[in-house]
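Q: Got a predicted structure here, sequence first:
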Amino acid sequence: MITEFLGAHCPDVLARVHGPAGAVELRLVEQTVGRPLPDDLADWWRLADGMDGVLIPMLFRPLSATGALGGYRTMIAAGSEAPGYGGPSYREHLAAPAGTVCRHGFWLPQWLPIATDLGTHLLFVDLRPGPDFGCVSGIDEHREHDNRLWPDVAAMLAEVAAAMRDGTPVRGYLLEAGADGIRWGW
């Protein structure tokens, strides 16, 4: 649905969707994070390995598997400088189930970036074990973690597709599509 919409309403944006990720890239991500990828994330990357343009509200651009790995490594390095890193609170968050909010400025090694606003915010999947494994959350430049935004990547993409199909708002944002790309407004 998403690619059909882009082709019909903004073909220049469709041209910015990357081809599929290969098995080697997906395996490297799993090896680096030490966890299996959620099936819906792996399926998404097998269809479209990121894109050079906004797709997800507000201004998020999907990362490729390689881009996600680069973002992951950057955040791991930056997160290790947070006050309390490695301490009791950090270890408590490591052991908490997926979807548990972390408000201590940490970046957990079980979080994998999947989209960026090219500024200071990321969307990530939470790879900690638990019933919310694979949920999508956000984080800002202060590593302030938002509550769970979507239960998984499939739900996030389904909401974007519904906005394209019938104008349904996504998290309060309305889709605006044109020759110059996708925007999400109020």
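A: Yep, that arrived.
Q: C-alpha only now, for contacts and for neighbours.
A: Will do.
Q: which SS class is the one residue sitting closest to the centre of the chain?
A: Central residue of the chain (CA atoms, centre = their mean): residue 114, 2.9 Å from the mean position. Recorded secondary structure, residue 114: strand (DSSP: H, G, I helix; E, B strand; the rest coil).
Q: Could you report the distance from it to residue 123?
A: The gap separating residue 114 from residue 123 is 6 Å, by CA to CA, to the nearest Å.
Q: Does the residue nearest to the centre of the chain touch residue 122 like I think?
A: Yes: if you go by CA atoms under 8 Å, residue 114 and residue 122 touch, sitting 7.4 Å apart.
Q: The structure to be compared is supplied as follows:
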Amino acid sequence: MAGEPFDVLWSRIERRLARSAPACHARLNPPADPAALLRAEQETGRPLPGGLAAWWRAADGVSPARPSLGETPFRLLPYGCDPYPVAEALTRRKLYLRSSHDTVPPPLAAPLEAWLARCGQDPAGTYYPYDATPLWLPQWLPVGGDGLGGGLFVDLRAGDQYGCVVRHGTTSHGPNPSWPNIETLLAHVADTLEDLDRDGD
């Protein structure tokens, strides 16, 4: 349901997870420490969108899946992704930023820095999926991963699409946001879980 309060939205997800995917429900972490949210804002230099902060205050991502042999773990988010705890999101961000620098020859390091700075001034929702060099901006914060190097990030740059959610792979990212914000992503998750629940009745 569009525009529903976050606590109602999260309650829908938790209720359906407990019923239809109890193993995934059991992997939900306790709420994030407020200091962790502050650290995320300090490291990115940007405020967290309200929906993302509320999500981490409800559950600090999930613990790693430990499926039995031959079992495929249930992933909470689309594209086979699980939500990251705050600490994991920050660690992944650092890895992706380092990877951008490690793939560029030393003579191009300064132009890369200038390019990153210029792209950081673009409005949220501006992407570069066809660049030859994998690009990761300091204002992009990973929020979920598929375990294979891909996942979802939130764009923290200023603009009308601030807080939008974008899919990324190992070498590039989508040309457009997949969802306008975390709330819309989680509404999609809640709707999907309720559809699965109805199909199981």
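A: Here it is on my side, so go on. Not measured: the values here are computed from a predicted model.
Q: quick one: what's aligned to residue 92 of structure 2 in structure 1?
A: When structure 1 is aligned by TM-score structural alignment, residue 92 of structure 2 is paired with residue 71.
Q: Please determine how far that match is located from residue 65 of structure 1.
A: Here the criterion is CA to CA. By it, residue 71 of structure 1 lies 10 Å from residue 65 of structure 1.
Q: which of these two has more neighbours?
A: Using other CA atoms under 10 Å as the criterion, residue 71 of structure 1 and residue 65 rank with residue 65 on top: 27 against 19.
Q: residues contacting residue 43 of structure 2?
A: By CA atoms under 8 Å, 6 or more residues apart in numbering, the contact set of residue 43 of structure 2 is residue 90.
Q: Recalculate using a threshold of 10 Å.
A: Applying CA atoms under 10 Å, 6 or more residues apart in numbering to residue 43 of structure 2 gives the contacts 90, 93-94, 138-139.
Q: Check residue 49 of structure 2 too.
A: For residue 49 of structure 2, the contacting residues are 154-156, 162-164, 181-183, by CA under 10 Å, 6+ apart.
Q: cool, residue 41 of structure 1 as well?
A: Contacts of residue 41 of structure 1 (CA under 10 Å, 6+ apart): 26, 47, 65, 114, 125, 134, 152-154.
Q: Which of the three states applies to the aligned partner of it in structure 2?
A: By TM-score structural alignment, residue 41 of structure 1 lines up with residue 52 in structure 2. Here residue 52 of structure 2 is recorded as helix under three-state DSSP.
Q: quick one: what's aligned to residue 140 of structure 1 in structure 2?
A: Using TM-score structural alignment, residue 140 of structure 1 pairs with residue 169 in structure 2.
Q: ok, residue 142 of structure 2 touching residue 86?
A: Yes: counting by CA atoms under 10 Å, residue 142 of structure 2 does reach residue 86; the two are 9.3 Å apart.
Q: can you list residues touching both of the two?
A: By CA under 10 Å, 6+ apart, residue 142 of structure 2 and residue 86 have these common neighbours: residue 92.
Q: so where do the strands sit in structure 1?
A: 61-62, 111-116, 122-126, 136-139, 174-178, 181-185 (DSSP state E).
Q: export these to TSV and tack on distance to residue 158 of structure 1?
A: Converted to TSV, these look like this (distance: least, CA to CA, whole Å):
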stretch	distance to residue 158 of structure 1
strand 61-62	15
strand 111-116	16
strand 122-126	16
strand 136-139	13
strand 174-178	14
strand 181-185	16
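Q: Quick one: closest of the ones you listed to residue 20 of structure 1.
A: Closest to residue 20 of structure 1 of the strands of structure 1, according to CA to CA: strand 61-62, at 12.9 Å.
Q: hang on, the earlier thing: shared neighbours of residue 71 and residue 65 of structure 1, anything?
A: Taking CA under 10 Å, 6+ apart as the criterion, residue 71 of structure 1 and residue 65 both touch 112-114.
Q: what's the closest non-adjacent residue to the equivalent of residue 28 of structure 2 over in structure 1?
A: Matched across to structure 1, residue 28 of structure 2 falls on residue 17, judged by TM-score structural alignment. Among residues not flanking residue 17 of structure 1 along the chain, residue 51 sits closest, at 4.2 Å (CA to CA, 6 or more residues apart in numbering).
Q: wait, what's in contact with the equivalent of that neighbour over in structure 2?
A: Under the alignment (TM-score structural alignment), residue 51 of structure 1 pairs with residue 62 of structure 2. Residue 62 of structure 2 sits next to 24-30, 75-76, 82-85, 144 when contact means CA under 10 Å, 6+ apart.
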